[in-house]
Every structure is written in structure tokens, then in C-alpha cells.
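*Asks:* Here is a sequence with its predicted model. Questions after.
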Amino acid sequence: MAEPAVTVRNAAKAVVLHDGRVLLQRACWEGQDCYFLSGGGQHSGETLGDAVRREVLKETGLDVTPERLLWLREYIGANHGSAPEDHRVEAIFLCRPEGDPNKLGGHAEDDVQTGLEWVELEKVPGLNLLPHGLRPLIADLAHDEPPTRYLGDIS
């Protein structure tokens, strides 16, 4: 039997910070209430910076400026009980909002998205933020801006 074809999908995610808070998507995913970072797949011919700007605007209605790459994360589905062909590489950018950060409401929210919320950085470790491996990293942004890191295959 032939192995399923694996296509690695690139994505860009945003850690949007404002006044000690991070912008998160509330969601209902696989029967659980949770949170995600905004962002999504990169289109052919598009830079990762352009992808994160486009996806955040689409999902939140907020224009952002990606200031720098924070982390590079992989997700290899076969290592986490998911589809073996699910392999993603996510570039996670530190972003600053342009304009009024309280005017939220995207024109093409994700199917699982139930809302948007500015969350104090100190509260992030107690949330069901997916992937869980990002919770302490995001909370630590309240104290300093760490060097760019490769996180590997975390869930």
C-alpha cells in the first residue's frame, strides 16, 4: 500500500500585542472551547510577512505590522495522532496593531472562530490556548522579547 502524499504547508501566525495584552481568537474546536493565534496559510508568491498581515486582517479586521519573527514551529500530524500527511511549518511573528486596536471584526473568520479577545499576558498560561507549548512563551513576552527560536514539533 502506498504511503499518503505529504505536502508541507507553510503558515504565518501573529502574536499581536497592545498594552500588555495579546489578541486571541476564541474558538470551538473538536468539542472544546479554546484559543488560537490569528493567522493562516501562505499563498504561492506571497511572503510570510504579507501572509500574516492578510490573515490577521481577514480574521480580525485589524491591520498589523509584523515587527520580527519570534518562533518557527512545526506540526507533524503523525507524531500527535493526527493524519500522517498533516505537516505544517508556522512562522510566528510579533505584530503591532495599526489604528484602533479595539475595532475588531474580520470579514472572513475561521469556521471554528467564536470571537476575539484581548487577553492580559499573565493570564495566558491558564487558558486552553492551542498549541499548549506556546502558552509560557507568550506569557514571557510580558517581561522581555526573547531571541528568535526554532521550537520544533510542538503541540
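*Replies:* Noted; the coordinates are in hand.
*Asks:* going forward, measure contacts between C-alpha atoms and count neighbours the same way
*Replies:* Fine.
*Asks:* SS state for the nearest residue to Pro101 once chain neighbours are set aside?
*Replies:* Counting by C-alpha to C-alpha, 6 or more residues apart in numbering, Pro101 lies nearest to Leu62, which is 6.9 Å off, once chain neighbours are set aside. Three-state call for Leu62 (DSSP: H, G, I helix; E, B strand; the rest coil): coil.
*Asks:* hold the first one in mind and look at this next one:
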Amino acid sequence: MSATVDSSGGAGTLHPDGPRVGVRAAIVRDAKILLNHYRVRGQDVYDLPGGGQEHGETQESALIRECVEEIGARVTVYGLACMYERLVDHAPRTGDEIGLFHQLDVVRWCGLAPGEEPGLGTVPDHSQVGVAWLPIRDLGEHTVLPVELSAWLRADPSSRPVWLGSLSA
């Protein structure tokens, strides 16, 4: 069984034999985090760059590929930031019904590779209009998905859990 939806509103595949694995890049510079910027029904929405890991692809390779596609820049992948799962039947950015979607997202700390600067990538997500460096302290003033990740980023680093649990978006 397959479908052409994913939890972010873009293309992906549903797998009846288990959750999809997603990789996300947490790129921080000067107390700001780099996020994909989307315009959805007239609203600004932000999310970490990343997407689905393909069969036979390492997480590092998947994250580098996804960042080139979405932010137009190669990244250096560092350690694990956090993990969470999404079990949803509506696309978080659009609210559209998508059928059951289950994804385990692995967020890794990353840095831009030497000489790289982000912009709109070679294969941006549906509704993606660019990227934005948002001050971490101000994330609560923006629609950042998933909402729990925004709160996690604003928290004291010494109190951040690695496992964020099952998130609704």
C-alpha cells in the first residue's frame, strides 16, 4: 500500500509494515534557528528542514539530501538533538485529511558546510516559499510545527529531553 502524502503536506509514502522514518536538521547560528518558511492559506508557517529517509540511505545522507533539496545548502551532521513520533490523519500545515500517517522524526544538530548559505532549495516542499532565521527566544510568536518542538527549542538546554513523545502535528 502506498499513498502520495506525508505529514508535512508534501510527497511521501505510507508503509503498512511500520512507521516512516524522517530526518530533521536543527541548524542554529547566533541564537537563531534556520527553518523552512511556508505560506499556507495566507499564513506563515515554519518547520525544520528535512524529510523522509529512503530505503538503503543512511540518516546522514538523507539529511544532507533533504537540506540541499529544501534549503539549497549542504550541511554537516552532528549529534542527536531529539526524537518524536507523529501519528496523524490531517496534514499539520494544511489541515487536509490524509489518512493515517505515522512517522518517527529524528532531529540532528547540524551546521552549514563551509561556504554554504541557505535559500530556497532545488526541490522545495509544497507551499515552501523560502527559509528564515528566527530568533529562538521569539519562536512562540510564530507558527512553528510541531508546536512541542518550538517549546523544546526555547527551553533550557539542560532540561530538554531527547524523546518528545507522540506529537499531534
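*Replies:* Ah, there it is. Since the structure is predicted, the reported quantities are computational estimates derived from the model, not experimental observations.
*Asks:* To which residue of structure 2 is the residue nearest to Pro101 of structure 1 aligned?
*Replies:* Counting by TM-score structural alignment, Leu62 of structure 1 lines up with Ala73 in structure 2.
*Asks:* From Leu100 of structure 2, how far off is that match?
*Replies:* 32 Å (C-alpha to C-alpha, to the nearest Å).
*Asks:* With neighbour numbers in mind, choose between the two.
*Replies:* Ala73 (22 against 14; other C-alpha atoms under 10 Å).
*Asks:* give the contact list for the more buried one.
*Replies:* Counting by C-alpha atoms under 8 Å, 6 or more residues apart in numbering, Ala73 of structure 2 makes contact with Cys67, Leu112, Ala113, Glu116, Glu117, Pro118, Gly119, Gly121.
*Asks:* would you list these in TSV and tack on secondary structure, distance to Val147 of structure 2 and neighbour count?
*Replies:* Formatted as TSV, these follow (DSSP: H, G, I helix; E, B strand; the rest coil; distance: C-alpha to C-alpha, whole Å; neighbours: other C-alpha atoms under 10 Å):
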residue	secondary structure	distance to Val147 of structure 2	neighbour count
Cys67	helix	21	28
Leu112	strand	24	17
Ala113	coil	28	13
Glu116	coil	28	12
Glu117	coil	26	12
Pro118	coil	23	21
Gly119	coil	24	17
Gly121	coil	24	20
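*Asks:* Checking those against structure 1: which ones persist?
*Replies:* Counting by both residues aligned by TM-score structural alignment, their matches' C-alpha atoms under 8 Å, the contacts of Ala73 of structure 2 that remain in contact in structure 1 are Cys67, Leu112, Ala113, Glu116, Pro118, Gly119, Gly121.
*Asks:* The residue lying closest to Glu85 of structure 2 once chain neighbours are set aside: neighbour count?
*Replies:* In this structure, Glu85 of structure 2 finds its nearest non-sequential neighbour in Leu104, 4.2 Å apart by C-alpha to C-alpha, 6+ apart. Residues within reach of Leu104 of structure 2, counting by other C-alpha under 10 Å, total 19.
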